[in-house]
Structures are given as C-alpha cells and as structure tokens.
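[1] Mind looking at a prediction? Sequence and model below.
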Amino acid sequence: MKKYLLQSIRLTVVLMLLLCVIYPLMVAFGGSFFKGNGGGEKLFKNGKVAGYALIGQSFTKPEYFWGRPSAVDYNAAGSGGSNKGPSNPDYLVVVSARIDTLLKYHPYLKKADIPADMVTASGSGLDPNISEQGAIMQIKRVAANRGLTDRAVAELVVKNTVGPLLGMFGPSVVNVLKLNLALDELRK
C-alpha cells in the first residue's frame, strides 16, 4: 500500500511540473514567434488599439460590414454558443429576426441569398470572420452608406479575403475588423 501511495505522489508531482510549469512555458515561448508575440494581433486606428484580429466585434452601423452574430454579445471573457439546436423554437425565432433585419437593410436580397453564417452565431460567439459570400452580400449597403462605388468596396473585399487553409481546408473568409479599418482608410 505504501509503495503505491509513494508512486502516486511522485507521478502527481511529475505531471504537475510537466503540465503546470513546463508546458505553459513552452507554449508562451512558442507564441513569442507569432504576430503579437503570443498576445494576439492588435489592430490600430489613429494610433490607438481598435481591436484584436482574432476576436469578433459588434458593428451595427450601416456604413460598416457586419460580422457574425454572437451568443455572448462579443464578450471575450465568457465565450460560448447558444447551445440551441436548429429545431429549437426559441432559436428559430432569433434566427428569423436576424433574417428580417438583414432583409430590411438589404432589400435587394432574397431570403435564400443570405449565407448561414450571417444569421447564426459561432460556437465561441467571438468569430472575427465572415464568409466571402457574407461580405459580398453587404457591398451595396456599405457602398451606398459611404458614398462609394460598389466596385471600390468590392475591391476592398477581394483584398481582405483569405483563401482556404493550405488552399483546401475551409472556406474563403474575410476578417470584419480588418475590412472595416480598410474602409475607414479609404475616406482619408
């Protein structure tokens, strides 16, 4: 019995050192080689931090591109999804309201033209990206509200579109914060 107790204590100490000290230090060291030195890629506007590239933000003004809805109101301290399935009546009411809002601001669209990511929250509630189709559907609204041509705004969308990982994994996406900051730069 004493033999097993000592082995258990030794194993616990070794695993605590490995998983609570060595591994976190390795991750922090590895993160120092990426943008933001492991603290996230900060995006600036007028010399001030406008946000982080990997955390979604709420944009509601018609002159900006809108991101994915958030089940946690874009609160990075408590990320999470709604945990409601597609057959949940409460969830269907929320999605239907989001569709109605999009159709109100985009009268040129049909319900079938709205990409799913524009009316459904991501699993984390903090997704900074929208699909390329989600950005394209907003071009007319943004251009009209900014007094720009559709072509000028479409060119910005193309410049800010990132293709699938390694050219084959996932869809093409657009970082909403980066796109909106690029829009603001057009005005200058």
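    Happy to help now that I have it. No experiment lies behind these values; they were computed from the predicted model shown.

[2] C-alpha from now on. contacts and neighbour counts both.
    Noted.

[3] ok, Val49 touching Lys42?
    Yes: if you go by Cα atoms under 8 Å, Val49 and Lys42 touch, sitting 6.4 Å apart.

[4] more neighbours, those two?
    Lys42 (14 against 10; other Cα atoms under 10 Å).

[5] adding another structure so you can compare the two:
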Amino acid sequence: MEENQSIIGPIIRMSLILMAVCGLVYPAAVTGIAQTISPAKADGSLVYDENHNVIGSELIGQTFAGDSYFHGRISSIDNNGAGSGSNNYAPSNEDMLKRTQESIEEWKKNNPETPISEVPNDLLTNSGSGLDPHISPKAAYAQVNRVSEAAGIKQSELEKLITKHVQGRELGVFGEERVNVLQLNLDLKNMLNE
C-alpha cells in the first residue's frame, strides 16, 4: 500500500508537467512560429474587401448565386464551415441519385447552350469535405457562355481571366490543376465594376 502511495506524487507531477507542455507551451510555440512565418495562412487565408471586411476564405468554398458569376461545387453545408463533411453515399443511393439529377436539371436550365455531356463532374457533385473552394479549369470554362451573356463580358476576356486563375499541381506533381472560385469571382466583380 505504501509503495502505491509513493508513486502517486510523481504521477501527478508528471501529468501536470505534460499538460503544461502539451496543452500550453507547444500550442503557443506552434502558433507563434506560424504567425511569424506565414500570418495570412495562420489566420485562415482570409479574403478582405476594399473596406477591410472579411468576405471569405481562400480555403472554404462559397455558394455564388446569379448567372453573372462562376459557380463552385455543390456544398453539403450551405456556406457554414462549422460542420464539414459530406454524406458518404454510394453511387446507387437514392438520395445521391436524386440530388445529382436535380443538379443536372439546374445545369440544363441555367446553361442551355452547354450540353450536359460536356459538364465536368465537379459541377454536379460535392467534394468529400463539402468545403472545397476549387473547381477544375474545365468546369470554369464550361460556364463561360452563361457568365458572358449575363455579365456582358466577351467570352475571350472571361477565358483569359480563368487562365490567369488556374493553379498548377502542388510541387508540380500532386493533385490536379484547379481554379479558386472566390478569387475568380472577385476579379470578375472588378471587371463588372469598371
């Protein structure tokens, strides 16, 4: 019994030391290093308007309404990044089939000049997290006709804008080329306001 009591003190002291190191010192050090090296990324890659108001993040997809803007992927969370994730439906799931069919019908209604066979899957399905801010370049180019007509901007100008926003693969080999929809639409908004 005395042996057990003699090891309780060191166990409590070690627990307190580890809680302080792992719960306070380490997080504070990592946060300090991140804020020093890359403060914008450490703060969530926030995007500000001309009045310095936060309008979004480069890392979280947003829903854009209106034909004069490029649309991103379908979101399972409707602009609320608090709960990321997507329903893990199989391709044969009835809810998944219904949602996909609704996406196809909405595409046909909003983009009648672009055949559904030419629409990339990323415009009809959501990402695994439901937060993906990117679409493929092909998905952006597929929307040019609609955006051009609604915004009154030449298709060639929109194609140049998309090309400007194409981000390459990570380190040249990982992932796919992609376009950040928020950044693309902010530049498009600037073009509309000129």
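    Good, I have the coordinates. Predicted model only: the values in this text are computed from it and were never measured.

[6] care to give me the TM-score?
    Aligned and superposed, the two chains score 0.89 in TM-score terms (TM-score structural alignment, normalised by the length of the first structure); 188 aligned residues with a Cα RMSD of 2.0 Å.

[7] Now do the nearest residue to Pro86 of the first structure once chain neighbours are set aside: how many residues are near it, please.
    Nearest residue to Pro86 of the first structure, sequence neighbours excluded (Cα to Cα, 6 or more residues apart in numbering): Leu92, at 6.9 Å. Using other Cα under 10 Å, Leu92 of the first structure has 14 neighbouring residues.

[8] Aligned to Lys61 of the first structure, what sits in the second structure?
    In the second structure, Lys61 of the first structure lines up with Gly66, judged by TM-score structural alignment.

[9] Assign its match to helix, strand or coil.
    At Gly66 of the second structure, secondary structure determined by DSSP: H, G, I helix; E, B strand; the rest coil is coil.

[10] What segments of the second structure are strands?
    Here the second structure has its strands, by DSSP state E, at 46-48, 54-57, 134-135, 166-167, 178-180.

[11] Out of those, which is the most enclosed?
    Stretch with highest mean neighbour count among the strands of the second structure: strand 134-135 (a mean of 26; mean count of other Cα atoms under 10 Å).

[12] can you tell me what part of the first structure it aligns to?
    The aligned range for strand 134-135 of the second structure is 129-130, by TM-score structural alignment.

[13] which residues are contacting that stretch?
    Contacts with stretch 129-130 of the first structure, where a contact means Cα atoms under 8 Å, 6 or more residues apart in numbering, come from Gly56, Gly67, Arg68, Asp117, Met118, Val173, Val174, Asn175, Val176.

[14] Which residue is the nearest non-sequential neighbour of the residue nearest the centre of the second structure?
    In the second structure, the centroid-proximal residue (Cα atoms, centre = their mean) is Pro133; its distance is 2.4 Å. Spatially, and ignoring its direct neighbours in sequence, Pro133 of the second structure is nearest to Gly61 (3.6 Å; Cα to Cα, 6+ apart).

[15] For the one you found, give me its contacts.
    Counting by Cα under 8 Å, 6+ apart, Gly61 of the second structure has contacts Gly72, Arg73, Ser75, Asn79, Leu131, Asp132, Pro133, His134, Val181, Leu182.

[16] Give the buried subset of those residues as a PyMOL selection command.
    Only the buried entries of the contacts of Gly61 of the second structure go into this PyMOL selection, using 16 or more other Cα atoms under 10 Å:
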select buried, resi 72+73+75+131+132+133+134+181+182
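
[17] Using a markdown table, lay out the contacts of Gly61 of the second structure together with distance to Ala142 of the second structure.
    Converted to a markdown table, these look like this (distance: Cα to Cα, whole Å):
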| residue | distance to Ala142 of the second structure |
| --- | --- |
| Gly72 | 12 |
| Arg73 | 13 |
| Ser75 | 19 |
| Asn79 | 23 |
| Leu131 | 21 |
| Asp132 | 18 |
| Pro133 | 17 |
| His134 | 14 |
| Val181 | 13 |
| Leu182 | 17 |
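
[18] Mind checking which of the contacts of Gly61 of the second structure are in helices?
    Among the contacts of Gly61 of the second structure, the ones falling in helices (DSSP state H) are Val181, Leu182.

[19] which of the contacts of Gly61 of the second structure lies closest to Phe174 of the second structure?
    For the contacts of Gly61 of the second structure, the closest approach to Phe174 of the second structure (Cα to Cα) belongs to His134, at 15.1 Å.

[20] Pull the contacting residues for the closest residue to the closest one other than its chain neighbours.
    Once flanking residues are discounted, His134 of the second structure sits nearest to Asn180: 4.5 Å by Cα to Cα, 6+ apart. Asn180 of the second structure is in contact with Glu58, Pro133, His134, Ile135, His165, Val166, counting by Cα under 8 Å, 6+ apart.

[21] make it 10 Å
    Taking Cα atoms under 10 Å, 6 or more residues apart in numbering, we find Asn180 of the second structure in contact with 58-61, 72, 132-137, 140, 162, 165-167.
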